[in-house]
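> only geometry, no sequence info:
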């Protein structure tokens, strides 16, 4: 294991930020044995090094996530939650590993209702938004069951970067700027990101000795250091000290009782390919599966990529499936989720009638009636900033893993160098909407729904063909759908499919505008701009803005392994 610590620990001799070795410089790569794809060069380099040394996919996932916790704390980390779709090649089985954050035992459906009205997102964010984090328990539990390298070895790269430094990227800087009004109030965050009263710029050498110590203790004691140990107690004490009065608070028992869960996978067929995704409460997979079923009769392969029609069909089909997602998605331990019915042929055929023959639907479709007591169709706040990695090891094991702390810089509370999640804000703030119950309401021990979409595809011979996922909040399913259509319908490579413009209906953060635009979101500086006149003529409110995905994919084809990642971020793939 000495090679690992040397390969990622350059600063001890030269005094500069530790650089990935080898340094990834292109978004794609080709190999024959293994591959990793990630949005950050420190992360992809770490995964490559672990697999190069003979570690398996689970080992690489652990090491990569720990490095993400250090170098991308604005989006992900051990203070947050994770969904990991794992393919075990030896048993030919898919495992949906749920490390989503969980509401504390003190939580209640109306905890964010004051004077008969739900409080705003800005009022929720902060210590009250912290849920019990699940990422570390998932990492440790998965490693205990499937890992091959020693646990402590896998944390060394992250510890080294935290101690010796890494270059802060522009994405982190942008998020700190965006969220600065609430971040500056936390002493640990302020000490890390501010200097002489100013936010430190992109490229700053960042050192976080507090998280280095936390990770060193986790390396020694495993996840018990958080789930019942000193770190967990520090979180409870810090968070609760900032919550006023008798409002719901965390307890150390919440941490002791937290467990990773294994969920159902969602399986559907699209043009002879089997699409495998994560079941509820990760609802993006069901949304993509429904959309693919809706698109099946349309001959998209014969439609030119630069025509408006295939993009219109994708947008309209997603509007139909989104209505079901925001109505029925929830924690299956607490609510009934009619997953089988949502993918049944009769139901899909009926829902397809909502796709207009031409142009835009006059209004957003309503959800289908699948239960006696129809839940409310209620879209509220969802995570804005997320991280994804895709992994294939030399034994054919694969992982699509997406993790988040709930929104940019999470709750804005840092404990022992770790940003704490804001996942309580991803529940519905009100238990009812227009007199109907909400599936995603808060309950003790419940996990909030998510649009996260880790996904894999088997080809017509049932061989693994694709591993893919993306950050991007409620836009994630659309990013993944575009990639699948590009590969399966248009016979593009994974990299070419990722490079396609992002065009989808929804709401997107745009700091250049006073209000976040809602309508057909068309990615600027792409060929999609030339489709805008026709799309407007079809009745769409069109917004040409940055629609920044963070897709990371691995494609297996003709005996080769192809890494692909998103040029919209500092993404890269590495393998051999």
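That came in fine, so what should we check first? Note that the structure is a prediction, hence the values are computed from the model and not measured.
> C-alpha from now on. contacts and neighbour counts both.
Will do.
> Tell me which residues touch the residue nearest to residue 305 when sequence neighbours are not counted, please.
Nearest residue to residue 305, sequence neighbours excluded (C-alpha to C-alpha, 6 or more residues apart in numbering): residue 490, at 7.8 Å. Residues near residue 490 by C-alpha atoms under 8 Å, 6 or more residues apart in numbering: 300-301, 305.
> ok, and here's another one to check against it:
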């Protein structure tokens, strides 16, 4: 049964209205912030709000909401513009997970990519039986899974759309035809990418004849993408997954000169988006009970976040406030977590990621421990796991955790070795009808498989995902035990995407939508923001601003330049290996405020929030 909430749309403080018959998209001014760290104020709105990773995408969603569209309508418009202006992170060649609340219940729409029917568990092993290096696997056709975002959005629109499907493509088509100004982040990533410029289509589109990326501020048109979007607008997802566009995708994948893939026309035409039961769990903070809802497997995010928060509840963490005086950019004054709290958090993370690496995979192929994923979130199990943490004042780090046994008779599986995870974008939206969404969308790595599809050979097109490298390259361990997340035909690779909706448990009232890109670390970025709002009482923007941190069941990783040396030294004194890295999150969040909504966007990227 879906998680039901005793809450009507009117209780959200909004009123439904009839959508107008006409939507006229207007291109806004196109200033964009840089891609370093730009402080953001947070944005207060009264009736509706949209938060996305690029100002043009946010504006498209805003115009749709203002015209009477629903949250799903706005998400479609946002995603199509992101495919144009943020191709390094998401697009029609990738997948997405959408969490939707209609004022009464939460639903999970799964647009995760699938492995081709011709895939096998050894497809990422070299001739000598050893795993390929990451970029040997990524670049080319081998890593491309069946893209699912468009078919999933089509499914959600049938149920929750208010404006016509075709209408929602106007912003992206208009911008693709008339042009948009390249943002600093797209320029920076294209210039630094070793592999994208080797694709002839991408090279002609994003690079100058001298091999350097087109400059930030240059006007860039993409008529090839506009034509594909017109097909999808007219034909629905069949416009992408069947006919000449599908043939162009298959040709691109299978004809790569050094690393061809196995995708077929039948794989594309047969893709099925899925409606899944969300996973919801409780969290108590500051004397109040909250209900957090997120995505079930094949995503691992909600289970990991729920385990981390649940384990922390069984430690002294809740009594530890933020420290002040450090935590800002370049050591400026700002709140930051203390070393004792970070010790507890990273230990809880190690325990959660140990379970993630052993148990979580596509539920069509792997059975949940005890037959139910909720066993991994059972309070008694999390209390038992918390006892493994040394909570003494000078408690030592376990450095690496092993998976637990959440239920009797748990299937014997091997832990998956760590692999690179990248990419992704996040969208949070609240509309004027009482609907809310959290949608995380991805092509996996930066620019995906570095393969751009141009159907008619013109300028531009769209990029294909490299989602199959989210599978374990190694199918089994040295003893022959299978790895849950190994490659299998038709299987969906495990994801870290963590779109989350937060509710007041007592009243059922919707309180917050949140999520982030960032590979496996996006679990920590999202958990940090949730904890900052619920446990430390910060608003969404201030919680997003907090320094990033986490562990993937190895080193404790801290955002470089955001923690004082004393904190780093204190963690090392506890026996942890500590690394300081960039940790570029891309958080978006919208929370309930006294007079409507308050939205936050990550200062580490170009996102903004808009609404009325």
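In hand now; what should we look at? Since this is a predicted model, take the numbers as computed values, not measurements.
> After superposition, what's the TM-score here?
Put the two chains on top of each other and the TM-score (TM-score structural alignment, normalised by the length of structure 1) is 0.91; 553 aligned residues with a C-alpha RMSD of 2.2 Å.
> if we can go back for a sec, looking at structure 2, which of the contacts of residue 490 of structure 1 hold up?
Of these, the ones still in contact in structure 2 (both residues aligned by TM-score structural alignment, their matches' C-alpha atoms under 8 Å) are residue 305.
> Throw together a PyMOL command that grabs the buried residues out of the contacts of residue 490 of structure 1.
Only the buried entries of the contacts of residue 490 of structure 1 go into this PyMOL selection, using 16 or more other C-alpha atoms under 10 Å:
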select buried, resi 300+305
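> for the contacts of residue 490 of structure 1, which one is nearest residue 355 of structure 1?
Of all those, residue 355 of structure 1 sits closest to residue 300, with 14.9 Å by C-alpha to C-alpha.
> Contacts only, for that closest one.
Counting by C-alpha under 8 Å, 6+ apart, residue 300 of structure 1 touches 310, 489-490.
> still on that earlier bit, got a markdown table for the contacts of residue 490 of structure 1, with distance to residue 264 of structure 1 and secondary structure too?
Output for those, formatted as a markdown table (distance: C-alpha to C-alpha, whole Å; DSSP: H, G, I helix; E, B strand; the rest coil):
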| residue | distance to residue 264 of structure 1 | secondary structure |
| --- | --- | --- |
| 300 | 30 | helix |
| 301 | 31 | helix |
| 305 | 34 | coil |
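> ok, so of the contacts of residue 490 of structure 1, who is nearest residue 158 of structure 1?
Looking at the contacts of residue 490 of structure 1 and their distance to residue 158 of structure 1, the nearest is residue 305, at 41.7 Å (C-alpha to C-alpha).
> quick one: what's aligned to that closest one in structure 2?
Aligned by TM-score structural alignment, residue 305 of structure 1 pairs with residue 322 of structure 2.
> repeat for residue 368 of structure 1
Aligning on TM-score structural alignment places residue 368 of structure 1 opposite residue 404 in structure 2.
> what's the spacing between that match and residue 384 of structure 2?
For residue 404 of structure 2, the distance to residue 384 of structure 2 (C-alpha to C-alpha, to the nearest Å) stands at 9 Å.
> out of the two, which sits in the busier spot?
Shown here are residue 404 of structure 2 and residue 384; by other C-alpha atoms under 10 Å, residue 404 has more neighbours (18 against 15).
> Reduced to three states, what does that one come out as?
When classified by DSSP: H, G, I helix; E, B strand; the rest coil, residue 404 of structure 2 comes out as coil.
> Tell me how many other residues crowd the closest residue to it other than its chain neighbours.
Computed as C-alpha to C-alpha, 6+ apart, the closest residue to residue 404 of structure 2 that is not its neighbour in sequence is residue 355, at 6.5 Å. Residues contacting residue 355 of structure 2 under the criterion other C-alpha under 10 Å number 24.
> The residue nearest to residue 305 of structure 1 -> structure 2?
Under the alignment (TM-score structural alignment), residue 490 of structure 1 pairs with residue 536 in structure 2.
> just checking, its match is part of a helix?
No - the assignment for residue 536 of structure 2 is coil, going by three-state DSSP, so no helix is present there.
> related to what we said a few turns ago, so what corresponds to the residue nearest to residue 404 of structure 2 in structure 1?
In structure 1, residue 355 of structure 2 lands on residue 324 (TM-score structural alignment).
> how about residue 544 of structure 1, what does it touch?
Counted by C-alpha under 8 Å, 6+ apart, residue 544 of structure 1 has contacts 521-524, 529.
> Filter the residues you listed by whether they're kept in structure 2.
Using both residues aligned by TM-score structural alignment, their matches' C-alpha under 8 Å, structure 2 keeps these contacts from these: 521-524.
> Pipe those into JSON lines and attach neighbour count, secondary structure and distance to residue 9 of structure 1 per row.
Formatted as JSON lines, those follow (neighbours: other C-alpha atoms under 10 Å; DSSP: H, G, I helix; E, B strand; the rest coil; distance: C-alpha to C-alpha, whole Å):
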{"residue": "521", "neighbour count": "23", "secondary structure": "strand", "distance to residue 9 of structure 1": "42"}
{"residue": "522", "neighbour count": "24", "secondary structure": "strand", "distance to residue 9 of structure 1": "42"}
{"residue": "523", "neighbour count": "20", "secondary structure": "strand", "distance to residue 9 of structure 1": "39"}
{"residue": "524", "neighbour count": "17", "secondary structure": "coil", "distance to residue 9 of structure 1": "39"}
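> Tell me how many other residues surround residue 340 of structure 1.
Applying other C-alpha under 10 Å, we find 8 residues neighbouring residue 340 of structure 1.
> typed the wrong thing, it's residue 181 of structure 1
When neighbours are counted by other C-alpha under 10 Å, residue 181 of structure 1 registers 10.
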